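[1] sequence unavailable; structure follows:
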């Protein structure tokens, strides 16, 4: 759809990571007057700090499934599923959010733009933090991620 070098706010990983499904809102950090570049720089700084303080701590766990049965030469249990759990992810996400708030950002939820709102028109991503309004929503951008647009200002 649109290419951009950054987005007004970045996803709050904890919110999206826990949802596990398509969300109808976009979580961003907004600071009045902050540019996309400044917001991205602050987000990176907070993420680096959080990763240093709370590094990934993945622990493998096996969840057995199946029943006792005959498996190609002997009786036994079915195969298990191995997955990992990062026990520090919650603390990392919380630290990122607190770091951004200490830098003057406020977490804000914006709706995802509907097809009816877009009506086939193109929009330029906002380059400055917007005030929350019914005209602001998030679109998907090329390369992944989201950008905020003002639906009253099509290209």
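    Now that the structure is in, tell me what you want to look at. Because the structure is a prediction, the values reported are computed rather than measured.

[2] only C-alpha atoms from now on, for both contacts and neighbour counts.
    Noted.

[3] mind listing what's buried in the top helix by length along the chain?
    The longest helix of the chain (DSSP state H) is helix 36-53. Of the residues in helix 36-53, 36, 37, 38, 39, 40, 42, 43, 46, 47, 49, 50, 51 count as buried by neighbour count, 16 or more other Cα atoms under 10 Å.

[4] and stretch 62-79, by the same measure?
    So, applying 16+ other Cα under 10 Å, stretch 62-79 has no buried residues.

[5] got the contact list for it?
    80, 81, 82, 83 (Cα atoms under 8 Å, 6 or more residues apart in numbering).

[6] 10 Å - rerun?
    80, 81, 82, 83, 84 (Cα atoms under 10 Å, 6 or more residues apart in numbering).

[7] okay, one more to line up with it:
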């Protein structure tokens, strides 16, 4: 499994992300707007260094012979064919993501994944939006707001 972090844009809605953890680059004390700008710069840089390489591929074709006999003993054989679907893949995506991660690391960020806060924590926390990345603890979690924004909370 790839260690590649999954980056969520600030504009995603809570419905689109559900209860999934929040994955982002983190650097304590940095404004979320600055982190987002740094990420965009690194994404553009990575794209220029490792451009999209779209390849067309086809799933393997498999054949399955099938024999059916009627009540008079006459048998017919047909062949069922599965596969052969065409799809595209960006062969450079993993490398581009790695270059992006290196760029963010050079800026002092580390990839983190924060779990969704429990409903008890969400109900107890004052409603807010994280604008500056806080220090994290093992108990840190995220509250997703209805407008797609989020709040990092560290209970205790």
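    Thanks, I have it. If you're wondering where the values come from, they're calculated on a predicted model, not measured in any experiment.

[8] show me what residue 36 of structure 2 aligns to in structure 1.
    Residue 36 of structure 2 maps onto residue 40 in structure 1, with residues paired by TM-score structural alignment.

[9] and its match, how close does it get to residue 128 of structure 1?
    Remark: distance between residue 40 of structure 1 and residue 128 of structure 1 (Cα to Cα, to the nearest Å) = 12 Å.

[10] circling back to that earlier point, same list (the buried residues of helix 36-53 of structure 1) but as TSV, adding distance to residue 138 of structure 1.
    Output for the buried residues of helix 36-53 of structure 1, formatted as TSV (distance: Cα to Cα, whole Å):
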residue	distance to residue 138 of structure 1
36	14
37	18
38	19
39	16
40	17
42	20
43	18
46	23
47	22
49	27
50	26
51	27
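
[11] contacts only, for the aligned residue in structure 1 for residue 110 of structure 2.
    Taking TM-score structural alignment, the alignment pairs residue 110 of structure 2 with residue 106 from structure 1. Contact analysis of residue 106 of structure 1 by Cα under 10 Å, 6+ apart lists 28, 29, 30, 31, 32, 97, 98, 100.

[12] count the residues that sit near the equivalent of the fourth one over in structure 2.
    In other words, residue 31 of structure 1. Correspondence of residue 31 of structure 1 to structure 2, assessed by TM-score structural alignment: residue 27. Residues within reach of residue 27 of structure 2, counting by other Cα atoms under 10 Å, total 22.
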